[in-house]
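Peer 1: I would like to see how this sequence folds:
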Amino acid sequence: MAQKGLARDTVVRAALELLDEVGLERLSVRRLAARLGVQNPALYWHFRDKQELLDEMARELLAPDMGGPGEGESWREWLTRRAHAYRRTLLSHRDGARLVTGSDPGPGVARGFEDELAILAGLGFTPEQGLHAIASISHYTLGFVLNEQARRERQERGGTRELASYADFPLTVAAVRAGGAPTSDEAFARGVRLIVDGVAASLRPQ
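Peer 2: As a prediction, the model looks like this:
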């Protein structure tokens, strides 16, 4: 049938493009079908419902494999690079963090996570230590980008208010001047360093 000729990956790429245009709230099967020039039932050959489509979009977003540490790269450098790459991935699409948070990563992403644990195990981590190291950095990055993208959305709607008087918040002002705004690149990098330093401290014999 004609509907079956619509490739699954074509649908997913079109859905990610539509996400950038309208955001997660307004993304719908009806809008996607109109964009592709087909009727709604054509999409249900590939996806049972909208959630299954969102799951596949998230998997497409997370598909690039970080691999292990490069030659001469320490685990600290690798985890730091991984965090920054994950942030770039989430920021590459509008509402990328919300999309990933509400979706099922699937077996492919789970396999990638297992491979990363194996890498850390080869570097002297126990499975538990590796799990918490990767999860802590991943959750921090996801939460950071959630806040980052939500703030950007509010600014676009004109809903962000400035402080009435900076003089009333001298410590906050000093902190921002020294380390950047809480959603800045500098703040993100500082947070990653704190987590990586904590991981390193947890590995030292007590």
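Peer 1: C-alpha from now on. contacts and neighbour counts both.
Peer 2: Fine.
Peer 1: so who does N147 touch?
Peer 2: T183 (CA atoms under 8 Å, 6 or more residues apart in numbering).
Peer 1: let's see it at 10 Å
Peer 2: With contacts defined as CA atoms under 10 Å, 6 or more residues apart in numbering, N147 is in contact with 97-98, 153, 182-183.
Peer 1: Taking these, tell me the two that lie furthest apart.
Peer 2: Distance extremes for the contacts of N147: the farthest pair is R98 and P182 at 19.2 Å, using CA to CA.
Peer 1: if we can go back for a sec, by neighbours, which of the contacts of N147 wins?
Peer 2: A97 (25 neighbours; other CA atoms under 10 Å).
Peer 1: how close does it get to A187?
Peer 2: 18 Å (CA to CA, to the nearest Å).
Peer 1: Give the other helices and strands that whichever strand or helix holds A58 contacts.
Peer 2: Taking DSSP states H and E as the definition, A58 sits inside helix 50-61. Applying 3 or more CA pairs under 10 Å, 6 or more residues apart in numbering; DSSP states H and E, one finds that helix 50-61 contacts helix 8-26, helix 75-91, helix 96-101, helix 106-122.
Peer 1: run this one through as well so I can compare:
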Amino acid sequence: MAKQATAEKRPRRERGSINPDDIIKGAFELAEQVGIDNLSMPLLGKHLGVGVTSIYWYFRKKDDLLNAMTDRALKQYVFATPYVEAKDWRETLRNHAWTMRKTFLGNPILCDLILIRSALSPRAAQLGVLEVEKAIAGLVEAGLSPEDAFDTYSAMSVHVRGSVVLQRLYEKNLAAEGSPSLEDSMVIDPESAPLLAQVSATGHHIIAADDTNFEYSLNCILDHAARKIEAGKKGKGRARD
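Peer 2: This is a model prediction of the structure:
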């Protein structure tokens, strides 16, 4: 069942004793208890032991608070994510992808703030631009054109984010409704679908983006980039001849 939107009441603070950092920190604490969807200003005021007007003094609406939380979450995430190195681009890009996936799957609040919320504050968006720029620069140095480097990183990023969001939405729906997923409700008849029955029996998932599916698709992206780099090297060699 979904967590009920409640907050532990703290001793009342003195007027003027709260600041934006305290509010953001408290919002993360409360979100861990009730989730981003159920986070509200009144609940946060109760959690922090202040009147709700003290919060509105710094954050006029919930979206402003969520933007500030996203800023902080994205900054921590960017600093914790390895960049792509030209000398070992394939392995570092793979590690980059897996680190993104594990980080988001391991932190539902981070996932909800950065991936599911569509509105990012300008500062958060700028942090994302700087991250992508560094990764693309590494791929260009490895031998891809800027266009192919962008397409490669973009494909990897979309693959990571899509797989994580699907998993997170599955968890949210299951918690809210207690109903099985589409895949869980599918009945595979070995007589009419022998191939699906065979792969399902060995642990493969048809719809869910599990680690096996994720690795397969990631390898397809990396293999395509490797072919592009190799073709570029051959093209340069012919030009010198």
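Peer 1: ok, then the element right after the longest helix seen in the first structure?
Peer 2: If you go by DSSP state H, the first structure has its longest helix at helix 127-157. Going down the chain from helix 127-157 of the first structure, the next helix or strand is helix 170-179, by DSSP H and E.
Peer 1: Which residues does the very next helix or strand once past that next one contact?
Peer 2: Under the assignment DSSP H and E, the closest C-terminal helix or strand after helix 170-179 of the first structure is helix 185-203. With CA under 10 Å, 6+ apart as the test, helix 185-203 of the first structure has contacts from 75-77, 79-81, 83-84, 87, 124-126, 129-130, 132-134, 136-138, 140-141, 144-145, 176, 178-182, 184.
Peer 1: For PyMOL, write a command that selects the buried ones of the residues you listed.
Peer 2: Buried residues among those (16 or more other CA atoms under 10 Å), as a PyMOL selection:
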select buried, resi 75+79+80+83+84+87+125+129+130+133+134+136+137+138+140+141+144+145+180
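Peer 1: What lines up with Y153 of the second structure in the first structure?
Peer 2: Under the alignment (TM-score structural alignment), Y153 of the second structure pairs with I134 in the first structure.
Peer 1: do E131 of the second structure as well
Peer 2: E131 of the second structure maps onto G112 in the first structure, by TM-score structural alignment.
Peer 1: so how far is G106 of the first structure from that match?
Peer 2: Taking CA to CA, one finds G112 of the first structure at 10 Å from G106 of the first structure.
Peer 1: These two: who's more crowded?
Peer 2: Using other CA under 10 Å as the criterion, G112 of the first structure and G106 rank with G112 on top: 17 against 12.
Peer 1: close enough to count as contact, that one and I134?
Peer 2: No: between G112 of the first structure and I134 there is no contact under CA atoms under 10 Å: 11.7 Å.
Peer 1: Burial-wise, tell me which of the helices and strands packed on helix 50-61 of the first structure comes out on top.
Peer 2: helix 96-101 (a mean of 21; mean count of other CA atoms under 10 Å).
Peer 1: Give the other helices and strands that it contacts.
Peer 2: helix 8-26, helix 50-61, helix 75-91, helix 127-157.
Peer 1: Turn the ones you listed into TSV, columns for distance to V196 of the first structure.
Peer 2: Listed next are these as TSV, based on distance: least, CA to CA, whole Å:
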stretch	distance to V196 of the first structure
helix 8-26	32
helix 50-61	25
helix 75-91	6
helix 127-157	8
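Peer 1: quick one, which of those helices is nearest to T172 of the first structure?
Peer 2: Here helix 127-157 is closest among these (CA to CA), at 18.0 Å.
Peer 1: how far is that closest one from where the chain is centred?
Peer 2: Between the centre of helix 127-157 of the first structure and the centre of its host chain there is 7 Å, according to CA atoms, centre = their mean, to the nearest Å.
Peer 1: Ok, stretch 180-195 of the first structure next?
Peer 2: That offset, for stretch 180-195 of the first structure, works out to 16 Å (CA atoms, centre = their mean).
Peer 1: cool, stretch 226-238 of the second structure as well?
Peer 2: 33 Å.
Peer 1: next one: stretch 109-129 of the first structure
Peer 2: For stretch 109-129 of the first structure, the distance to the chain centre is 20 Å (CA atoms, centre = their mean).
Peer 1: contact partners of it?
Peer 2: With CA under 10 Å, 6+ apart, stretch 109-129 of the first structure has contacts from 58-60, 62-69, 74-75, 79, 107-108, 130-135, 199, 202-203.
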